[in-house]
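[1] sequence unknown, structure follows:
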């Protein structure tokens, strides 16, 4: 329990009779109890916009890039959320990419982990992999721009000389699955079903792999903290009783 929560609990206890105080001593909540309280401390009218952006990309040894980005955005006043998808496509130096011969084995247990799971495994040389989840909460800002792209219909596929990528629904969420060409490897990223999973298995060399996810929440300024005001009013009434 954070410091603010303990302080507010103490203020409330101070307003109780001494005999009743022992019945309401602060007790640390378990993880299961906290899980039932997620999202209940922000009033709906304070949320200006909410968005999730997920992108996966693969750059091979010649600089060619293939990937996809999917974005979910809900703004105040929207009748329904927008869900768009874009291909990430970049030409390289048109050089020859050496076929990957490395083999990544095992790791089946990673698919059963709950919560956030990230892995980068490589059987090649000079590779670079990054899995990242970022949460951004801002206040007093403007509406987030609605992502530009084609409407997501449930399954989209893209490909170029660097590989192929598919965006689809899976296990109650969204998944980006990428198969790099010339045996360079695979990457997957999934949000939903109670967790976030980001994996990269690299079998070639000189590859750069990125699995990125960002959650953005914009809130209106909270000009008056009603809960804190109520607690202060309780303290003010105690002065007359000599506390």
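    Nice, I can see it. Just so we're clear, the structure is a prediction, and the values are computed from it rather than from any experiment.
[2] make it CA atoms for all contacts and neighbour counts henceforth
    Noted.
[3] can you give me the helices in this protein?
    Applying DSSP state H to the chain gives helices spanning 3-14, 18-21, 31-35, 226-238.
[4] What are the buried residues along the second one?
    Buried positions in helix 18-21, judged by neighbour count with 16 or more other CA atoms under 10 Å: none.
[5] and that helix, how far from the chain's centre?
    44 Å (CA atoms, centre = their mean, to the nearest Å).
[6] And for it, what's in contact with it?
    13-14 (CA atoms under 8 Å, 6 or more residues apart in numbering).
[7] Contact partners for residue 207?
    Counting by CA under 8 Å, 6+ apart, the residues that residue 207 touches are 58-61, 126-128, 184.
[8] Need the residues you listed in JSON lines (columns: distance to residue 207).
    Below are those laid out as JSON lines (distance: CA to CA, whole Å):
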{"residue": "58", "distance to residue 207": "7"}
{"residue": "59", "distance to residue 207": "6"}
{"residue": "60", "distance to residue 207": "5"}
{"residue": "61", "distance to residue 207": "6"}
{"residue": "126", "distance to residue 207": "7"}
{"residue": "127", "distance to residue 207": "5"}
{"residue": "128", "distance to residue 207": "6"}
{"residue": "184", "distance to residue 207": "8"}
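[9] and here's the other structure:
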């Protein structure tokens, strides 16, 4: 609604300006045709067009991280986050979930090999989309997968309103931890095993990422992120489109004397 109001104000100003130019042109003597518009006149012109047919109405992301050790222990963290932007007041909902199965399974012994070194601190300086795999071990299987789905005019999933439950879920057992959290500015999933590494996914302001760090053998790790966008249909912005067309029509002839 804010962009729509801004557009209508801009269109109205442009229409009034054109009306004034037309009135002056009718009262002035006939000109000789097309003339260059001065910088002063150009500086007084204002206009902003925002075709809203591709405005995001709903945004949803689901992050699933899974880690299975050679001893059979399985860690899993999930964060489902959605933002309904179609309403006058955006609604945010989130559901964190974690689990550690076979808690009594003995964890892998920490490696004492000094050559097994992993360091992902540089990822903090990367913006945009990040996918990183660092492995210092043998017979490991690791994957980072991101899927993006965009719909035009799709049905916005029903929600129960803003989330009011806990913004973090966590589980700990025998040096292993699984945490899924949301703090209002970022959503994170993190799996760690002492001495073996870390598996993580995140969505921050201006950054989406997946990272795998392993310093063990025979580990199976998977990061999967599913992002869904629903854009407003053209029918929902028919009036806005008409305003754009009308303003463009009114702008014709500017620069003629």
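    It's in. No experiment lies behind these values; they were computed from the predicted model shown.
[10] Give me the TM-score for this pair.
    In this superposition the chains share a TM-score of 0.62, using TM-score structural alignment, normalised by the length of the first structure; 201 aligned residues with a CA RMSD of 4.3 Å.
[11] on that earlier part again, out of the helices of the first structure, nearest to residue 171 of the first structure?
    helix 31-35 (20.2 Å; CA to CA).
[12] by contact count, what packs against the longest helix seen in the second structure?
    Counting residues, the longest helix found in the second structure (DSSP H) is helix 2-27. Here helix 2-27 of the second structure touches helix 238-251, going by 3 or more CA pairs under 8 Å, 6 or more residues apart in numbering; DSSP states H and E.
[13] Run the angle between the helix it packs on and helix 2-27 for me.
    30 degrees (axes from the mean of the first three to the mean of the last three CA atoms, to 10 degrees).
[14] Run through who's touching helix 238-251 of the second structure.
    4, 8, 11, 14-15, 18, 49, 51-52.
[15] Out of these, who's the most crowded?
    residue 11 (23 neighbours; other CA atoms under 10 Å).
[16] Can you get me a residue count around the nearest residue to it once chain neighbours are set aside?
    Nearest residue to residue 11 of the second structure, sequence neighbours excluded (CA to CA, 6 or more residues apart in numbering): residue 247, at 5.9 Å. Using other CA under 10 Å, residue 247 of the second structure has 21 other residues around it.
[17] Residue 247 of the second structure and residue 50 of the second structure: what is the separation?
    Computed as CA to CA, to the nearest Å, the residue 247 of the second structure to residue 50 of the second structure distance reads 12 Å.
[18] what about the residue mapped onto residue 205 of the second structure from the first structure, neighbour count?
    In the first structure, the residue matched to residue 205 of the second structure (TM-score structural alignment) is residue 193. Residue 193 of the first structure sits with 13 neighbouring residues when counted by other CA under 10 Å.
[19] Residue 21 of the second structure too?
    Neighbours of residue 21 of the second structure (other CA under 10 Å): 16.
[20] again, but for the one 3 residues further on
    Counted by other CA under 10 Å, the residues lying close to residue 24 of the second structure total 11.
[21] Leaving out chain neighbours, which residue sits closest to residue 116 of the first structure?
    Nearest non-adjacent residue to residue 116 of the first structure (CA to CA, 6+ apart): residue 196, at 4.7 Å.
[22] What remains of the contacts of residue 207 of the first structure once you look at the second structure?
    Contacts conserved in the second structure for the contacts of residue 207 of the first structure, using both residues aligned by TM-score structural alignment, their matches' CA atoms under 8 Å: 58-61, 126-128.
[23] Strands along the stretch 151-257 of the second structure, start to end?
    For the stretch 151-257 of the second structure, the strands defined by DSSP state E, counting those that start in this stretch cover 168-173, 176-182, 187-193, 197-204, 207-214, 220-231.
[24] Superpose on the first structure and give me the mean offset of the shortest one.
    With both structures laid over each other, strand 168-173 of the second structure and its partner residues in the first structure are 2.8 Å apart on average (mean CA distance after the TM-score superposition for the first structure).
[25] and that strand, what other elements does it pack with?
    strand 91-101, strand 176-182.
[26] Could you export those as TSV, including mean neighbour count and distance to residue 212 of the second structure?
    Shown next, in TSV, are those (neighbours: other CA atoms under 10 Å; distance: least, CA to CA, whole Å):
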stretch	mean neighbour count	distance to residue 212 of the second structure
strand 91-101	19	18
strand 176-182	24	14
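[27] Turn those into TSV, including distance to residue 216 of the second structure.
    Below are those laid out as TSV (distance: least, CA to CA, whole Å):
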stretch	distance to residue 216 of the second structure
strand 91-101	19
strand 176-182	14
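[28] out of the ones you listed, which comes closest to residue 159 of the second structure?
    strand 91-101 (7.8 Å).
[29] Could you dump the helices of the first structure into a markdown table and include distance to residue 118 of the first structure?
    Listed next are the helices of the first structure as a markdown table, based on distance: least, CA to CA, whole Å:
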| stretch | distance to residue 118 of the first structure |
| --- | --- |
| helix 3-14 | 31 |
| helix 18-21 | 46 |
| helix 31-35 | 22 |
| helix 226-238 | 38 |
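[30] Between those, which one is closest to residue 73 of the first structure.
    With CA to CA as the yardstick, what comes closest out of the helices of the first structure is helix 31-35 (24.0 Å).
[31] Name the residues of the closest one that come out as buried.
    Counting neighbours, the buried set in helix 31-35 of the first structure is empty (16+ other CA under 10 Å).
[32] What is the corresponding segment of the second structure for it?
    Under the criterion TM-score structural alignment, helix 31-35 of the first structure matches nothing in the second structure.
[33] Save the strands of the stretch 151-257 of the second structure as TSV, and put in distance to residue 241 of the second structure too.
    Formatted as TSV, these follow (distance: least, CA to CA, whole Å):
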stretch	distance to residue 241 of the second structure
strand 168-173	43
strand 176-182	37
strand 187-193	36
strand 197-204	33
strand 207-214	32
strand 220-231	16
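[34] closest one to residue 58 of the second structure among these?
    Of all the strands of the stretch 151-257 of the second structure, strand 220-231 comes closest under CA to CA, at 5.1 Å.
[35] So what touches that closest one?
    With CA under 8 Å, 6+ apart, strand 220-231 of the second structure has contacts from 53-69, 140-156, 199-201, 210-212.
[36] Just the ones in strands from these, please.
    56-68, 141-152, 199-201, 210-212 (DSSP state E).
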